[in-house]
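**Student:** following is a predicted model, sequence given first.
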Amino acid sequence: MTPAQADHARADTDPSDRYSEEGPAGLVLDTPMPADGAALWRIARDSRVLDLNSSYSYLLWCRDYAATSIVARDTSGEPVGFITGYARPDAPRTLLVWQVAVDERLRGKGVAAAMLDALTRRTGAALGVEAMETTITPDNTASDRLFTSFAERHGALVEREVLFDAALFPEDGHESELLYRIGPIGARDDEAPSLPGPAPV
């Protein structure tokens, strides 16, 4: 049995560590496992938009950051979309969304938005997440729409600033990465919104 198969077996026998809910287009929104890593790498590669990380990094992400990530599975159980994220070490109530990708045949069906909402619910309940961060390059209008719409649905503010200037990247042609900070997630209309700071240590 390979390590990936062993992980699948553990997940099947210990459902208390799993998260799953129905998503749009007949999909299931689920907790990623290391055996999903190769599929996530392929989806990222085929997006032709995301920076493609090593295949090994996706395997590690599905092991070490499964609680702050999510996959969308089709009826055969294969991943057709994913979000990878992590809780900020110095601000554990803030979820940093690393990558969002959906298989080309399912784009435009609300899959990315549904994954983002589901991941927010899960991390809010399990980890007390109150804010979200992500970085977007100025030319990525699809991601801007996704996260701006998310903020509107959740009654949250969006703050934008340059996180990493283009000059910091070693390769030519890399655009600056703009930090989007969204929060508080789920604020009521009658509350004066303000973004939460780092959690007390």
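**Tutor:** Okay, I see it. All figures in this text were calculated on a predicted structure; none of them were measured in a lab.
**Student:** could you use CA atoms for every contact and neighbour count after this?
**Tutor:** Fine.
**Student:** need the strands for this protein, in chain order.
**Tutor:** All strands of the chain, identified by DSSP state E, fall at 20-22, 28-30, 70-73, 79-88, 91-102, 131-136, 157-164, 177-183.
**Student:** closest one to residue 170 among these?
**Tutor:** strand 157-164 (11.9 Å; Cα to Cα).
**Student:** now do the buried residues in the closest one.
**Tutor:** Neighbour-count burial for strand 157-164 flags 157-158 (criterion: 16 or more other Cα atoms under 10 Å).
**Student:** follow-up on the earlier one: just the strands of the chain: most buried one?
**Tutor:** Among those, strand 70-73 has the highest mean neighbour count (mean count of other Cα atoms under 10 Å), at a mean of 27.
**Student:** who's in contact with that one?
**Tutor:** The set of residues external to strand 70-73 that reach it, using Cα atoms under 8 Å, 6 or more residues apart in numbering, is 23, 27-32, 79-84, 111, 115, 119.
**Student:** same question, stretch 43-51
**Tutor:** Residues outside stretch 43-51 that contact it (Cα under 8 Å, 6+ apart): 52, 80-81, 99, 101-104.
**Student:** out of the residues you listed, which is nearest to residue 131?
**Tutor:** For those, the nearest to residue 131 is residue 99 (16.6 Å; Cα to Cα).
**Student:** helices along the chain, start to end?
**Tutor:** Per DSSP state H, the chain carries helices over the ranges 3-13, 37-47, 55-64, 111-127, 141-153.
**Student:** what's the offset of stretch 89-98 from the middle of its chain?
**Tutor:** Relative to its chain's centre, stretch 89-98 lies at 11 Å (Cα atoms, centre = their mean, to the nearest Å).
**Student:** equivalent analysis for stretch 120-139, please.
**Tutor:** Between the centre of stretch 120-139 and the centre of its chain there are 7 Å (Cα atoms, centre = their mean).
**Student:** alongside the first one, take a look at this:
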Amino acid sequence: MQHPAHPMRADLPTLRKPIAKDGADIWKLVRACRPLDENSMYCNLLQCDHFADTCVLAEMQGEIAGWISAYVMPNEPDTLFVWQVAVSDIARGQGLGGLMLQTILNRPQCKDVTRVQTTITADNEASWSLFRKFARRQETELDVTPYYTQSLHFQERHKTEHMVTIPLANRARLAA
């Protein structure tokens, strides 16, 4: 996947696996990226420590500019579940979310992954845009269904989360 920026630009992001000491800064980034749900700082620390192989941190000019937390589903090793995507104000609109997601999928830990899943509330336009664009790049479409509902699962305290599934058709063909 090509980054939309010119390859010689000095402000291109550095993408890397997170380490435990990144947890607090990631927590701050997520807090600044409404409407994302805040997890505890401890949760972000665990993501950086225990799930580093399937998470990615983007830095621009020494500052954290983006974050994706994800994991390969324990009972479905062909599925990468994207927990959260955060992109700072300074990096929005540059294709960073898609670049980070592709970076994770290119890692050896995702060699058997043939689909991506995430949950999105109906009003999170940034996430819908990211995953629609990603699906188009994969030459596929989103499969969407209500998953965790406002009344049944969230007791009216949170909007319904829709399960979004993106089949990675090209990967599935290669695995066959």
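**Tutor:** Received it, and whenever you're ready, just let me know what you need. Predicted model, so just to flag it, every value in this text is computed and none were measured.
**Student:** overall similarity of the pair, as a TM-score.
**Tutor:** Once superposed, chain against chain, the TM-score is 0.86 (TM-score structural alignment, normalised by the length of the second structure); 167 aligned residues with a Cα RMSD of 2.3 Å.
**Student:** if we can go back for a sec, dump the contacts of stretch 43-51 of the first structure to JSON lines, plus distance to residue 142 of the first structure.
**Tutor:** Output for these, formatted as JSON lines (distance: Cα to Cα, whole Å):
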{"residue": "52", "distance to residue 142 of the first structure": "18"}
{"residue": "80", "distance to residue 142 of the first structure": "18"}
{"residue": "81", "distance to residue 142 of the first structure": "15"}
{"residue": "99", "distance to residue 142 of the first structure": "13"}
{"residue": "101", "distance to residue 142 of the first structure": "11"}
{"residue": "102", "distance to residue 142 of the first structure": "12"}
{"residue": "103", "distance to residue 142 of the first structure": "15"}
{"residue": "104", "distance to residue 142 of the first structure": "14"}
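**Student:** am I right that residue 172 of the second structure is in contact with residue 114?
**Tutor:** Yes: assessed by Cα atoms under 8 Å, residue 172 of the second structure is found in contact with residue 114 at 5.4 Å.
**Student:** look at these two and report which has more neighbours.
**Tutor:** Shown here are residue 172 of the second structure and residue 114; by other Cα atoms under 10 Å, residue 114 has more neighbours (21 against 14).
**Student:** mind listing what that one touches?
**Tutor:** Contact analysis of residue 114 of the second structure by Cα under 8 Å, 6+ apart lists 78-79, 167-169, 171-172.
**Student:** change it to 10 Å
**Tutor:** 77-80, 105, 166-175 (Cα atoms under 10 Å, 6 or more residues apart in numbering).
**Student:** residue 39 of the second structure contacts residue 69, doesn't it?
**Tutor:** No: under the criterion of Cα atoms under 10 Å, residue 39 of the second structure makes no contact with residue 69, lying 11.4 Å away.
**Student:** OK, contacts around the most centrally placed residue in the first structure?
**Tutor:** Per Cα atoms, centre = their mean, the C-alpha nearest to the average position across the first structure is that of residue 83, at 3.1 Å. Counting by Cα under 10 Å, 6+ apart, residue 83 of the first structure touches 32, 40, 66, 68-72, 97-102, 112, 115-116, 119.
**Student:** and it? What does it align with in the second structure?
**Tutor:** Alignment note (TM-score structural alignment): residue 83 of the first structure maps to residue 68 of the second structure.
**Student:** distance-wise, check the alignment partner in the second structure of residue 129 of the first structure relative to residue 86 of the second structure.
**Tutor:** Matched to the second structure by TM-score structural alignment, residue 129 of the first structure sits across from residue 113. To residue 86 of the second structure, residue 113 of the second structure is 22 Å away according to Cα to Cα, to the nearest Å.
**Student:** likewise residue 153 of the second structure?
**Tutor:** 24 Å.
**Student:** stretch 40-53 of the first structure corresponds to what range in the second structure?
**Tutor:** Under TM-score structural alignment, the match for stretch 40-53 of the first structure is residues 26-39.
**Student:** dump the residue contacts of the corresponding residue of the first structure for residue 145 of the second structure.
**Tutor:** Aligned counterpart of residue 145 of the second structure in the first structure: residue 161 (TM-score structural alignment). Residue 161 of the first structure makes contact with 135, 177-181 under the criterion Cα under 10 Å, 6+ apart.
**Student:** how about 7 Å then?
**Tutor:** Neighbour list for residue 161 of the first structure: 178-179 [criterion: Cα atoms under 7 Å, 6 or more residues apart in numbering].
**Student:** just to revisit the earlier point, can you put the helices of the first structure in JSON lines and add distance to residue 88 of the first structure and mean neighbour count?
**Tutor:** Shown next, in JSON lines, are those (distance: least, Cα to Cα, whole Å; neighbours: other Cα atoms under 10 Å):
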{"stretch": "helix 3-13", "distance to residue 88 of the first structure": "26", "mean neighbour count": "13"}
{"stretch": "helix 37-47", "distance to residue 88 of the first structure": "22", "mean neighbour count": "19"}
{"stretch": "helix 55-64", "distance to residue 88 of the first structure": "14", "mean neighbour count": "18"}
{"stretch": "helix 111-127", "distance to residue 88 of the first structure": "11", "mean neighbour count": "19"}
{"stretch": "helix 141-153", "distance to residue 88 of the first structure": "18", "mean neighbour count": "15"}
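**Student:** nothing else from me, thank you.
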